[in-house]
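Undergrad: Sequence first, predicted model second:
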Amino acid sequence: MKTPYEILDVNEQATDGEIKQAYLQKVKQYPPDHHHNLFQQIHNAYQTLKDQKSRLNYALFHYPEADFDALLNQALVSSEALTLSADSFDKLLRASIDDSIFQLSTTHKINNA
């Protein structure tokens, strides 16, 4: 997801005037009657960054959204192939977070049994 700075195409050191100018330019480029969703993103980005107090609030209290798909892909990347038997796969699907099955180390390989 893009940050308000990326949406308005300004850097984090931009002044109030530069941010307002970038906002007005984006509104001209993407008017609300033709690009409603994009305009809404632009407007929200401007409201987030419009003055020093708003930018400070954003810097202090904004938590970036996690890209869970990317995190999951990164966590599942392994240098060696992982083979699961149908029974082991079924156990993984049925396991809860508290089950000891999640205490497998990354070096442990589940083989077809």
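TA: That came in fine, so what should we check first? Residues are numbered from 1 along each chain as shown.

Undergrad: Could you use CA atoms for every contact and neighbour count after this?
TA: Fine.

Undergrad: ok, residue 55 - contacts?
TA: 48, 49 (Cα atoms under 8 Å, 6 or more residues apart in numbering).

Undergrad: how about a cut-off of 6 Å?
TA: Neighbouring residues of residue 55 by Cα atoms under 6 Å, 6 or more residues apart in numbering: residue 49.

Undergrad: Can you tell me how far it is from residue 69?
TA: According to Cα to Cα, to the nearest Å, residue 55 and residue 69 sit 29 Å apart.

Undergrad: alright, now check it against this:
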Amino acid sequence: MTPYEILGIGLSADDATIRNAYLELVKKHPPDRAPEMFKKIANAYDLIRDERKRLHYYVFNRDMPINRPFEALLLHAGVTNKRKPPSFERLKELLSDV
């Protein structure tokens, strides 16, 4: 399962939507009552919680149905509904310390 499926959100979800889905699921599955489910939810949230993490997930996750990192960048640009891909400087910033 992808982090999006675990959190019950679409690929176009923004930071606020992802955080809200995470918080709702944590309320339903707190760590003291459902530790395994909580762990899955927390891991999914950690993978896609912000733009940098989502880009890292798109580029480096082997479970994504893409063959090359360039396809991941195009997917990311399309998912975020931007008219053009991020600039090279923005990509360097997002992928630094990866």
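TA: It's in. Here the structure is a predicted model, which is why all the values come from computation and not from measurement.

Undergrad: can you give me the helices in structure 1?
TA: Listed in chain order, the helices of structure 1 (DSSP state H) span 4-8, 16-29, 36-49, 52-61, 68-76, 86-94.

Undergrad: Please identify the most buried of these.
TA: helix 4-8 (a mean of 20; mean count of other Cα atoms under 10 Å).

Undergrad: got the contact list for it?
TA: 22, 45.

Undergrad: average offset between that helix and structure 2?
TA: Compared with structure 2 after the fit, helix 4-8 of structure 1 shows a mean deviation of 0.3 Å (mean Cα distance after the TM-score superposition for structure 1).

Undergrad: From the chain's centroid, how far away is that helix?
TA: 15 Å (Cα atoms, centre = their mean, to the nearest Å).

Undergrad: what does stretch 31-43 of structure 1 give?
TA: Chain-centre distance of stretch 31-43 of structure 1: 21 Å, with Cα atoms, centre = their mean.

Undergrad: can you check stretch 60-67 of structure 1 too?
TA: The answer for stretch 60-67 of structure 1 is 8 Å, by Cα atoms, centre = their mean.
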